[in-house]
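Student: I would like to see how this sequence folds:
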Amino acid sequence: MLFISAVRASRVLHHCMLQSVMRAPMCFFDTTPMGRTLNRFGKDIDVVDIQIPLNFNGGIDCLLQVLSSIIIISVTNPVFIAAAIPIGLIYLFIQKLYIGSSRQLKRIESVTRSPIYNHFSETLNGTSTIRAFCAQEFFIGQSNVKVDLNQNTFFCPY
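Tutor: Predicted coordinates:
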């Protein structure tokens, strides 16, 4: 049911997004790079198709495992409850810090992903010109720089 619902939601989301883009005024296409539009379509559909169902399924599994473990440990060793409460409070504090940092990293990743799609789209449109001037290595290098910048949000470069 979860995956069927995800496919249905993805279909509805894609249809609504496509309708919105097709009905957008021409000034939208003049001011918005093609890479940004492709980025939004690709990322949103990826999230609905893949990430939400897997995260939901993993979250339910993890929740059930943690609850069953806590119940079993609490029944066999009641002193555990006294130690679990302060640890839980510390966990909540750390979680608040993590959520803010994670949100900022996702914003940075999204901002640095759009130039990759834009550069790729422009490169495909200008392939014959790039070959005519033997500038393949230059464009490959530019693409690598943009991908490296995007990956810095996931991996520390040092």
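Student: could you use CA atoms for every contact and neighbour count after this?
Tutor: Fine.
Student: distance of residue 90 from residue 30?
Tutor: 50 Å (Cα to Cα, to the nearest Å).
Student: now swap in residue 130 and tell me
Tutor: Taking Cα to Cα, one finds residue 130 at 24 Å from residue 30.
Student: neighbour count for the two, which is higher?
Tutor: Neighbour count, other Cα atoms under 10 Å: between residue 130 and residue 30, residue 130 has more, with 16 against 9.
Student: name the next helix or strand following the longest helix seen in the chain along the chain.
Tutor: In the chain, taking DSSP state H as the definition, the longest helix is helix 79-125. Next helix or strand after helix 79-125 toward the C-terminus (DSSP states H and E): helix 127-132.
Student: which parts of that next one are buried?
Tutor: Buried residues in helix 127-132, counted by 16 or more other Cα atoms under 10 Å: residue 130.
Student: stretch 133-143 now?
Tutor: residue 143.
Student: again, but for stretch 44-53
Tutor: By neighbour count on 16+ other Cα under 10 Å, the buried set for stretch 44-53 is 44, 45, 48, 49, 53.
Student: which one of those sits closest to residue 112?
Tutor: Proximity of those to residue 112, judged by Cα to Cα, is greatest for residue 44, which lies at 15.9 Å.
Student: which SSE is that closest one in?
Tutor: Judged by DSSP H and E, residue 44 forms part of helix 34-46.
Student: list the buried residues in that helix.
Tutor: Neighbour-count burial for helix 34-46 [16+ other Cα under 10 Å]: 34, 35, 36, 39, 44, 45.
Student: repeat that for stretch 98-115.
Tutor: Buried, per 16+ other Cα under 10 Å, within stretch 98-115: 109, 110, 112, 113, 114, 115.
Student: distance from the chain centre to that stretch, please.
Tutor: Distance of stretch 98-115 from its chain centroid, counting by Cα atoms, centre = their mean, to the nearest Å, is 9 Å.
Student: what's it in contact with?
Tutor: Stretch 98-115 is contacted by residues 35, 36, 39, 146, 147, 149, 150, 151, 153 when judged by Cα atoms under 8 Å, 6 or more residues apart in numbering.
Student: now do the contacts for the fourth one.
Tutor: Neighbouring residues of residue 146 by Cα under 8 Å, 6+ apart: 112, 115, 116.
Student: gap between it and residue 104?
Tutor: From residue 146 to residue 104 the distance is 19 Å (Cα to Cα).
Student: swap in the first one?
Tutor: The spacing between residue 35 and residue 104, counted by Cα to Cα, is 21 Å.
Student: I have a second one here; can you model it like the first so I can compare?
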Amino acid sequence: MCNNASRSLNIRALEKIMHAPMSFFDTTPMGRVLNRFTKDTDALDNEIAEQLRLFCFGIGNMIGILILCCIYMPYFTIVIPFLFMYAVSSFSYYQSTAREVKRIEGVQRSIVYSTFDEILQGSDTIKLYGNTELFINKNKDQINTMNEAYYLTNALQRFFAVTLHFASGCLNLVVTMLCASNAFPISGASSGLLVSYLVSFSMQLIQSSKAAGQLEQLLNSVERVCEYAVDLPQEASYRTEPPNTPSAENWPIQGSISFRDVCLRYRPALPYVLKNLTIDIKPHEKIGICGRTGAGKSTIMTALPCVV
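Tutor: Take a look at the predicted model:
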């Protein structure tokens, strides 16, 4: 299931990239695109399925251990809701921070990829001006910034593990004291079975909670790939129906070009380059467009296919 989903999202994202407008490539660093098809795709292919397996494995073991405790100690059922609430509250407190840190790590990784790509493309110019050391230090600083988020993720995981170890230790203490005090009619063999399984309950609780946190954090990669596979703007279709043009004998009927209050801008967020432009070009006229750099000469030529 994970492999099919990853393959489908990757192919759809690649198709969307191939049909994205030029404005997307003008405003998007190449490292951000590369990060989608390298680290994020690797998370979809390998890491998500593995974390999901660990989560299901740990949950199954914990349920079995709790059922075993309830069979030998019926009153132990009272402790389970409190244990569940403590684990959920600790997980929510941990995950609200870890999720955002994971997003920061993904953004910083895109910056590293983008800078590395720029250095590769401009390596001749960098060597010519003797700025090799400057760009090496810049790359090191960006890698260190990315690793700050990575180390913070590990620190949050250790904090969460200590919290769950405390809860599991209290649970082990309670069950061991009940077994040792003969509060329930349990044989020595059954007491040893319960205690041995509860020792592993601590590791199962930490493993499944950590896997659930990792799984939710890795879904950031799914979110980032889906951004390209679903929400990426697209160019017009490559194949369109031919327009209703006049017959070859009567074409062209009229060779004039008329602009009427034409306004044009390259992207919705940018200001207008042409504002209320009105031009009438008669048939058989030869027109030259003169002006300084940035006056809009090429923009007028760009607007020609849009004129009806």
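Student: circling back: elements contacting the helix holding residue 44 of the first structure?
Tutor: Where contact means 3 or more Cα pairs under 8 Å, 6 or more residues apart in numbering; DSSP states H and E, helix 34-46 of the first structure is packed against helix 2-22, helix 79-125.
Student: could I get these as JSON lines with distance to residue 69 of the first structure?
Tutor: As requested, those are arranged in JSON lines below (distance: least, Cα to Cα, whole Å):
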{"stretch": "helix 2-22", "distance to residue 69 of the first structure": "25"}
{"stretch": "helix 79-125", "distance to residue 69 of the first structure": "12"}
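Student: and those: which comes nearest residue 135 of the first structure?
Tutor: Of all those, it is helix 79-125 that lies closest to residue 135 of the first structure, at 10.8 Å by Cα to Cα.
Student: what range in the second structure matches that closest one?
Tutor: Taken onto the second structure by TM-score structural alignment, helix 79-125 of the first structure occupies residues 75-121 there.
Student: what's the answer for stretch 10-20 of the first structure, then?
Tutor: Counting by TM-score structural alignment, stretch 10-20 of the first structure sits on residues 6-16 of the second structure.
Student: now the matching stretch on the first structure. Mean distance?
Tutor: With mean Cα distance after the TM-score superposition for the first structure, stretch 6-16 of the second structure departs from the first structure by a mean of 1.1 Å once superposed.
Student: now do the buried residues in that stretch.
Tutor: Result for stretch 6-16 of the second structure [16+ other Cα under 10 Å]: buried residues 6, 9, 10, 12, 13, 14, 16.
Student: for the closest residue to residue 3 of the second structure other than its chain neighbours, helix, strand, or coil?
Tutor: Excluding the flanking residues, the one nearest residue 3 of the second structure by Cα to Cα, 6 or more residues apart in numbering is residue 45, at 5.9 Å. The three-state assignment at residue 45 of the second structure reads helix, by DSSP: H, G, I helix; E, B strand; the rest coil.
Student: need the counterpart of residue 45 of the second structure in the first structure.
Tutor: The alignment partner of residue 45 of the second structure in the first structure, by TM-score structural alignment, is residue 49.
Student: ok, now which ones touch its match?
Tutor: Counting by Cα under 8 Å, 6+ apart, residue 49 of the first structure has contacts 6, 7, 10.
Student: number of residues surrounding the second one?
Tutor: What it means is residue 7 of the first structure. With other Cα under 10 Å as criterion, residue 7 of the first structure counts 17.
Student: that one and residue 49 of the first structure, how far apart?
Tutor: Counting by Cα to Cα, the gap from residue 7 of the first structure to residue 49 of the first structure is 6 Å.
Student: then the last one?
Tutor: Between residue 10 of the first structure and residue 49 of the first structure the distance, using Cα to Cα, works out to 6 Å.
Student: repeat for residue 80 of the first structure
Tutor: Applying Cα to Cα to residue 80 of the first structure and residue 49 of the first structure gives a distance of 40 Å.
Student: and for residue 143 of the first structure?
Tutor: 27 Å.
Student: residue 138 of the first structure too?
Tutor: The value you get for residue 138 of the first structure to residue 49 of the first structure, if Cα to Cα is used, is 35 Å.
Student: try residue 18 of the first structure
Tutor: Distance of residue 18 of the first structure to residue 49 of the first structure, computed by Cα to Cα: 16 Å.
Student: now do residue 115 of the first structure
Tutor: The value you get for residue 115 of the first structure to residue 49 of the first structure, if Cα to Cα is used, is 24 Å.
Student: how about residue 82 of the first structure?
Tutor: Taking Cα to Cα, one finds residue 82 of the first structure at 42 Å from residue 49 of the first structure.
Student: residue 33 of the first structure now?
Tutor: 25 Å.
Student: equivalent analysis for residue 13 of the first structure, please.
Tutor: Per Cα to Cα, residue 13 of the first structure is found 10 Å from residue 49 of the first structure.
Student: which one of the buried residues of stretch 44-53 of the first structure is nearest residue 95 of the first structure?
Tutor: The closest of these, once distances to residue 95 of the first structure are taken by Cα to Cα, is residue 53, at 22.3 Å.
Student: quick one: contacts for the closest one?
Tutor: So residue 53 of the first structure contacts 2, 3, 6 (Cα under 8 Å, 6+ apart).
Student: burial count for residue 222 of the second structure?
Tutor: 21.
Student: residues contacting it?
Tutor: 40, 44.
Student: now residue 13 of the first structure
Tutor: Shown in contact with residue 13 of the first structure (Cα under 8 Å, 6+ apart): residue 45.
Student: any idea how far it lies from residue 19 of the first structure?
Tutor: The value you get for residue 13 of the first structure to residue 19 of the first structure, if Cα to Cα is used, is 10 Å.
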